[in-house]
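Trainee: sequence and computational prediction follow.
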Amino acid sequence: MSDSQSTDDLGFARVDLDRERRTGDPEVVYGAGKTPEQVVTLLTRLHAAHPGRAVLATRLDPAAQERVRADLPDAVLDPVAGTATLGEPPAPRGRVLVVSAGTSDAPVAAEAAVSVRVHGAAVERIGDVGVAGLHRVLAVRDRLDEADCLIVVAGMEGALPSVVGGLVGVPLIAVPTSVGYGASLGGLSALLGMLNSCAPGISVVNIDNGYGAGVAAARIARRTAR
């Protein structure tokens, strides 16, 4: 397919309309740095190109969320995740469990959960099971083992993925968050802790990248179910 056929030039952005054919998933709107009007235009164009499934916008500030709500009343907004979904998600294949350490990690965990659902896997969440209360993680071990893929979200020292990775053999995607006091260095400490985990089978995405973790986990779950 030629570039002119696979993209849509809106002046401020070139929309990749061929991505679903190549990868199985349509392009997603990254809302940070875009005006509310641009977010609405991009979501509308993607939805028109993919009417049979949901399209997603992430990292929407309150102004962008309000504009989407006003102009696209059928869109589903998640103010915690900062996302907007337009259209019906695919029938879910496989199951992902999103596990987060604390309430402060909720926005990243919510973004991951929405991304999983939009990208075609079922999703459940377990929150507030950080390592400061290790009994809370141990109490849900059976649920961890039942998932096709895990997303584990944590800030501070980023220890939760190592603990979970030592309890179960489920594919695990770790997400460091920028939550923590000064020496957490905006999530760098959690990132390095996860990269240096001694628990095998852990993959790590970038700081606060719930979307990237959600896409990867959904693809693993879909393949497992297939």
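Mentor: Nice, thanks for sending it over.

Trainee: can we go C-alpha only for contacts and neighbour counts from here?
Mentor: OK.

Trainee: I figured Val99 hits Leu160, correct?
Mentor: No - when contacts are counted by CA atoms under 8 Å, Val99 is not listed as touching Leu160 (9.1 Å).

Trainee: need the nearest residue in space to Ser203, chain neighbours excluded.
Mentor: Of all residues not flanking Ser203 in the chain, Ile173 sits nearest, at 4.8 Å (CA to CA, 6 or more residues apart in numbering).

Trainee: tell me how far the one you found lies from Ala213.
Mentor: 6 Å (CA to CA, to the nearest Å).

Trainee: those two - which one has more neighbours?
Mentor: Ala213 (30 against 24; other CA atoms under 10 Å).

Trainee: what sits against the more buried one?
Mentor: Taking CA atoms under 8 Å, 6 or more residues apart in numbering, we find Ala213 in contact with 112, 151, 173-175, 205.

Trainee: reformat these as a markdown table; add secondary structure and distance to Leu134.
Mentor: A markdown table is the format used below for the contacts of Ala213 (DSSP: H, G, I helix; E, B strand; the rest coil; distance: CA to CA, whole Å):
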| residue | secondary structure | distance to Leu134 |
| --- | --- | --- |
| Ala112 | helix | 23 |
| Ile151 | strand | 18 |
| Ile173 | strand | 20 |
| Ala174 | strand | 18 |
| Val175 | strand | 19 |
| Val205 | coil | 24 |
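
Trainee: ranking these by neighbours, who comes first?
Mentor: Within the contacts of Ala213, most neighbours by other CA under 10 Å means Val175, with 34 neighbours.

Trainee: quickly find the element holding the residue lying closest to that one once chain neighbours are set aside.
Mentor: The shortest distance from Val175 to any non-neighbouring residue, by CA to CA, 6+ apart, is to Val153 (4.7 Å). According to DSSP states H and E, Val153 maps onto strand 149-154.

Trainee: got another one to weigh against that:
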Amino acid sequence: MLRTQFEEDLANLHRQFYEMGRMVSSAVDKSVKSFIRHDKEIAQGVIDDDVEINEAELQLEKKSLEMIALQQPVTKDLRIIITVMKAVSDLERIGDHAVAIAKSTIRVKGETRILEVEEKISEMSDAVKELLDEVMAAYIENDEGKAREIAKKDSAVNQHFSEIYKMSIEEMKRNPDTIVGGTDYLQVAGFLERIGDYVTNICEWIVYLQTGKILELNTNRTE
């Protein structure tokens, strides 16, 4: 009976973690859309909804600690709970970066835009969201191999950042009117790059869940 309850609690933990992942993925998508479209209403929605993401993190951490204290799990079961506790922290940080992007939208007051850079930021956001959705699927499927492949894809996100950085700096040198907007572009691209790093962290926790080993899958991440 106790085992059945524990297994039910584990299933709920997985479900709640996945739901939090979906909320975070949506926040990232909406935050960049709000930035590109200069839509402060969408941006404010991302900021307001972050309360739910933070609450989800607290509930998952609380439940995880309760399960460790009351059930005293060992080996694989303990690794599952540790993985959730660690990965949920990464999800919460991704949510924080989505909020930071939304706040950049709120700050924008009609600065001169660089449309080519905005298009590249949109592409970068799509790549980041795809990685985030893929890592949540890998988590649900307990797919260590997929997690390793996703971590490798983060290099493409880093390449997007390099291109955005170069394009923004060149345009800011050429046209001083773009300096304020260009600075925002660099900030947003930096947030997206760090989101990619947090996705890699989650990949590492999936590998840990399956192997019991903590590995660094991407040595080129930024902190």
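Mentor: Cool, the structure landed. The shown structure was predicted, so the numbers you read here are calculated from the model rather than taken from an experiment.

Trainee: please state their TM-score.
Mentor: The TM-score (TM-score structural alignment, normalised by the length of the second structure) is 0.27; 95 aligned residues with a CA RMSD of 5.7 Å.

Trainee: which parts of the helix or strand that the strand holding Val153 of the first structure is followed by are buried?
Mentor: The helix or strand immediately downstream of strand 149-154 of the first structure is helix 160-165, counting by DSSP H and E. Neighbour-count burial for helix 160-165 of the first structure, counted by 16 or more other CA atoms under 10 Å, picks out 160-165.

Trainee: what's the most distant pair in those residues?
Mentor: Among these, the pair separated by the greatest distance (CA to CA) is Leu160 and Gly165, at 8.4 Å.

Trainee: need the overlap of contacts for Val99 and Leu160 of the first structure.
Mentor: By CA under 8 Å, 6+ apart, Val99 of the first structure and Leu160 have these common neighbours: 152-153.

Trainee: what residues sit buried inside stretch 131-150 of the second structure?
Mentor: Buried-residue list, stretch 131-150 of the second structure, by 16+ other CA under 10 Å: 131-139, 143-144, 146-148, 150.

Trainee: need the residues that contact stretch 198-215 of the second structure.
Mentor: So stretch 198-215 of the second structure is in contact with 76, 79-80, 83, 86-87, 90-91, 93-94, 131-132, 135, 138-139, 142-144, 147-148, 150-151, 154, 216-218, going by CA under 8 Å, 6+ apart.

Trainee: hang on, I meant stretch 153-163 of the second structure
Mentor: 120-121, 124, 127-128, 131, 189-190, 193, 196-197, 200, 218, 220.

Trainee: ok, 10 Å please
Mentor: 117, 120-121, 123-128, 131, 164-165, 167-168, 186, 188-200, 218, 220-222 (CA atoms under 10 Å, 6 or more residues apart in numbering).

Trainee: sorry, back to before: for Ala56 of the second structure, state which of the buried residues of stretch 131-150 of the second structure is nearest.
Mentor: Closest to Ala56 of the second structure, out of all of those and judged by CA to CA, is Met136, at 15.6 Å.

Trainee: please, which helix or strand holds that closest one?
Mentor: With DSSP H and E as the test, Met136 of the second structure turns up in helix 115-140.

Trainee: off-centre distance for that helix?
Mentor: Put simply, helix 115-140 of the second structure sits 9 Å off its chain's centre (CA atoms, centre = their mean, to the nearest Å).

Trainee: after it, next one along is what?
Mentor: helix 144-174.

Trainee: in that next one, what's buried?
Mentor: So, applying 16+ other CA under 10 Å, buried residues of helix 144-174 of the second structure: 144, 146-148, 150-151, 153-155, 157-158, 160-162, 164-165, 167-169, 171-172.

Trainee: swap in stretch 82-99 of the second structure?
Mentor: So for stretch 82-99 of the second structure, counting by 16+ other CA under 10 Å, buried means 82-85, 87-99.

Trainee: among the residues you listed, which are in helices?
Mentor: If you go by DSSP state H, the buried residues of stretch 82-99 of the second structure have 82-85, 87-99 in helices.

Trainee: so which elements touch the top helix by length along the second structure?
Mentor: If you go by DSSP H, the second structure has its longest helix at helix 2-37. In terms of contacts (3 or more CA pairs under 10 Å, 6 or more residues apart in numbering; DSSP states H and E), helix 2-37 of the second structure is packed against helix 40-71, helix 75-107, helix 115-140, helix 179-211.

Trainee: what residues sit buried inside that helix?
Mentor: 6, 10, 13-14, 16-18, 20-36.

Trainee: what's the neighbour count on Pro62 of the first structure?
Mentor: Counted with other CA under 10 Å, the neighbours of Pro62 of the first structure add up to 12.

Trainee: the helices in the first structure, which residues?
Mentor: Remark: helices assigned in the first structure by DSSP H are 3-6, 19-23, 36-49, 62-71, 106-118, 134-138, 141-146, 160-165, 188-195, 210-225.

Trainee: for Thr85 of the first structure, which of these is the nearest?
Mentor: helix 106-118 (7.7 Å).

Trainee: what's the angle from the closest one to strand 149-154?
Mentor: 160 degrees (axes from the mean of the first three to the mean of the last three CA atoms, to 10 degrees).

Trainee: helix 106-118 of the first structure to helix 210-225, inter-axis angle?
Mentor: 40 degrees.

Trainee: remind me what helix 106-118 of the first structure packs against, helices and strands.
Mentor: strand 55-58, strand 76-78, strand 83-86, strand 95-100, strand 122-126, strand 149-154, strand 172-176, helix 210-225.

Trainee: my guess is Leu192 of the first structure meets Pro176, correct?
Mentor: Yes - if you go by CA atoms under 10 Å, Leu192 of the first structure and Pro176 touch, sitting 8.9 Å apart.

Trainee: of these two, who's got more company?
Mentor: Pro176 (34 against 14).

Trainee: start to end distance for stretch 16-29 of the first structure?
Mentor: End-to-end for stretch 16-29 of the first structure, by CA to CA: 11 Å.

Trainee: quick one: neighbours of the closest residue to Ile126 of the first structure other than its chain neighbours, just the number.
Mentor: Once flanking residues are discounted, Ile126 of the first structure sits nearest to Val99: 4.8 Å by CA to CA, 6+ apart. When neighbours are defined as other CA under 10 Å, Val99 of the first structure has 28 of them.
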